[in-house]
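Participant: Pasting the sequence and the predicted coordinates here, then a few questions.
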Amino acid sequence: MQFGLYPIPESNIAGVVNLSEYMQVNCLGYYEFEKTSYTRYRDHGRTDYLLIYHIEGTAQARSKGIDYDLASGTAVLYRPGEEQRYSLSDETPVKSLWIHFTGYGIESLLEKLQLADRNIFFAAPSDDLLPLFHMARNEIAAQRSGYEVYIASLLLQILTVISRNYLQSRFTSRQLETQTNFDLAITYIHSNYDKPITIPEIAHIAGLSISRYIQVFKQQIGTTPKDYIVKYRLNKAKELLFETNLTIRQISVIVGFSDQLYFSRMYRKVEGICPKEDRKRRGMFKGVT
């Protein structure tokens, strides 16, 4: 049997609450049992949050009075004051990781990640999570300058990966195909921003009608495909503007604007300043037009 505990600050069986920080990791650890039965039960939970990531083996977790069998890759999230029951079977080797945390921003973060409506999140195992846990454990052990902030950032990444895996696992095969095609359409924009791109063209790559593609694009990206393409081209233009001595006209053509005046107009609209003035303001390549 192996059991690890890495507390920040000192371990407290009731939990640690800190509402002056957006997110704070209190402690983390792991279970690794060969064939030993183990149950962790708290009828009123703790005062902080608990995240368990079940890696392998036979285990159960309780949610709202019901015990659920956990598949590999399942995450369990308990809020302050909630009944906690996590049971490991002695039938098979079991591995799991856990983190206790607190902070005033947790609930709003869980809402954004769509993790606020349940305790148990069934998803496939992820190769992205274990390295993040290990990095957090090593930071606690080393306690280098700023390690508390760094560990909090790792927890944010862990929750984000769990959210993505959970939401993806809820897709039907058709939805997965649509999402894959949508991602291909985004990749196409990134690879061909310097060429003429039409909305019907990328909608076809995504396997959607034009109207549906625009709707899905706005839902996932937060803007229209046209505005996204323009913004992406302008970001590429800024890189050339400040890192090369190319002329404004040359840059406009390279990033996909055939009309220099239209390029300058869109640059001013988005950045609030024309490209020539922006370059001079930054003091780079003066005299180049």
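Facilitator: Received, thanks. None of these values were measured; they are calculated from a predicted model. Numbers count the residues shown, from 1 in each chain.

Participant: drop to CA atoms for contacts and neighbour counts, all remaining ones
Facilitator: Will do.

Participant: List the contacts of His44.
Facilitator: 81-84 (Cα atoms under 8 Å, 6 or more residues apart in numbering).

Participant: Throw those into a markdown table and include distance to Val25, thanks.
Facilitator: Below are the contacts of His44 laid out as a markdown table (distance: Cα to Cα, whole Å):
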| residue | distance to Val25 |
| --- | --- |
| Gly81 | 17 |
| Glu82 | 18 |
| Glu83 | 20 |
| Gln84 | 19 |
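
Participant: Show me the two of the residues you listed that sit farthest apart.
Facilitator: Gly81 and Gln84 (8.8 Å; Cα to Cα).

Participant: Next one for the comparison:
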Amino acid sequence: MNSQSFYRLQDAHDCDIRITDRELVVNCTGVIAIDHPFTTWRPCGRQDYYLMYMIEGELDLPLLQQVIRPGQLILFAPGAETKYVKSDNQDMAYYWMHISGRGVAALLEACSLETGRVYDAGVSQAVLDDFHHLFDNFLYRDAYLEPAAAALAGQILVKLRRGINRRQLTKHELSPERISRSLALIHQQYSRSISVRELADLEHLSVSRYAALFRACMGLSPQAYIIRMRLDMAMELLQRTDLSVKQIAQTVGYADQLYFSRLFRSRFGVPPSRFPE
């Protein structure tokens, strides 16, 4: 990949312009692809908004004490000091655009995008395609450049926001909080028979989806988790009480003492009658 830059005003190389008479204008856009160290520092920032969307490598953001990595983005506000540093010789690439206009602040608010904050949207081919469509419009430079570029810029921001939401949802789904009601039921009633269907219904999920989500969150299937919990409780009872093995087996949910003993030995290496030795 090669670096490319496109400017709305062909005679203005930087095109650092604040627009107030139109809703949204793309001043310039492009892609940076570099494999050597560099530092960009603008103490007074720019007059427009600056979007940076990483797709390869990483950049240090010393003013934020953060690193921006592939799939992440940041928006710099007009007038904000901007500094980013590449300190290695690895391949690095990011797409960028500068936008201005009286409607930009409202658009960013509608997309829940704050300036000066790193977001994780993931690397999206759909977003990259929109950037290349944006580049094409700057190449064609027909009478509809400005409205077409504005529409694509808005579309890019919306797709990035949706990507952020999907990433946040994925992280939430893989958190035990997503299965908190069924986990609470297991911990409260582990000694009775609990079906995966009952647990899935609590979380309003299909059995297959719940089982996959439970394993992703807890590292075990629901039934294996229940067995482990029963056996761990049995171990505690053997250590802390003078209950018989039969009584403990029944307490944790096993009517068959022999079956309980086999499970216990499989987990702890010794039968319950010899634990602790």
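Facilitator: Structure received. Since the model is a prediction, treat every value here as computed from it, not as a measurement.

Participant: And the strands in the stretch 101-250 of structure 2?
Facilitator: Under the criterion DSSP state E, counting those that start in this stretch, strands of the stretch 101-250 of structure 2 are mapped to 118-120.

Participant: For it, which segments count as helices?
Facilitator: Remark: helices assigned in the stretch 101-250 of structure 2 by DSSP state H, counting those that start in this stretch are 104-110, 125-140, 145-173, 180-189, 196-202, 207-218, 222-240, 245-251.

Participant: Just put the ones you listed in CSV and tack on distance to Asn27 of structure 2 and mean neighbour count.
Facilitator: Output for the helices of the stretch 101-250 of structure 2, formatted as CSV (distance: least, Cα to Cα, whole Å; neighbours: other Cα atoms under 10 Å):
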stretch, distance to Asn27 of structure 2, mean neighbour count
helix 104-110, 13, 15
helix 125-140, 10, 16
helix 145-173, 9, 17
helix 180-189, 48, 15
helix 196-202, 51, 17
helix 207-218, 45, 17
helix 222-240, 55, 17
helix 245-251, 72, 19
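
Participant: could those helices go into a markdown table alongside distance to Val67 of structure 2?
Facilitator: Below are the helices of the stretch 101-250 of structure 2 laid out as a markdown table (distance: least, Cα to Cα, whole Å):
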| stretch | distance to Val67 of structure 2 |
| --- | --- |
| helix 104-110 | 22 |
| helix 125-140 | 21 |
| helix 145-173 | 17 |
| helix 180-189 | 33 |
| helix 196-202 | 39 |
| helix 207-218 | 27 |
| helix 222-240 | 38 |
| helix 245-251 | 52 |
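
Participant: Map Ile254 of structure 1 across to structure 2 for me.
Facilitator: In structure 2, no residue is paired with Ile254 of structure 1 according to TM-score structural alignment.

Participant: that older thread, turn the contacts of His44 of structure 1 into a markdown table, columns for neighbour count.
Facilitator: Listed next are those as a markdown table, based on neighbours: other Cα atoms under 10 Å:
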| residue | neighbour count |
| --- | --- |
| Gly81 | 15 |
| Glu82 | 20 |
| Glu83 | 17 |
| Gln84 | 24 |
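
Participant: rewinding a little: touching both of Gly81 and Gln84 of structure 1, which residues are there?
Facilitator: 44-45.

Participant: counterpart of stretch 149-168 of structure 1 in structure 2, which residues?
Facilitator: The aligned range for stretch 149-168 of structure 1 in structure 2 is 147-166, by TM-score structural alignment.

Participant: got it, and stretch 183-198 of structure 1?
Facilitator: Against structure 2, stretch 183-198 of structure 1 falls on no residues (TM-score structural alignment).

Participant: you'd agree Ala77 of structure 2 is up against Leu51?
Facilitator: No: the pair Ala77 of structure 2 / Leu51 is not scored as a contact, 9.1 Å apart, by Cα atoms under 8 Å.

Participant: now the strands for structure 1?
Facilitator: Ranges of strands in structure 1, per DSSP state E, are 2-7, 24-33, 38-42, 49-56, 59-63, 66-69, 74-78, 84-88, 94-102, 120-121.

Participant: And the fourth one against structure 2, how far off on average?
Facilitator: Translated: strand 49-56 of structure 1. Superposed on structure 2, strand 49-56 of structure 1 shows a mean distance to its aligned partners of 0.6 Å (mean Cα distance after the TM-score superposition for structure 1).

Participant: quick revisit: and Val25 of structure 2, which of the helices of the stretch 101-250 of structure 2 is closest to it?
Facilitator: Taking Cα to Cα, helix 145-173 is the member of these nearest to Val25 of structure 2, at 5.6 Å.
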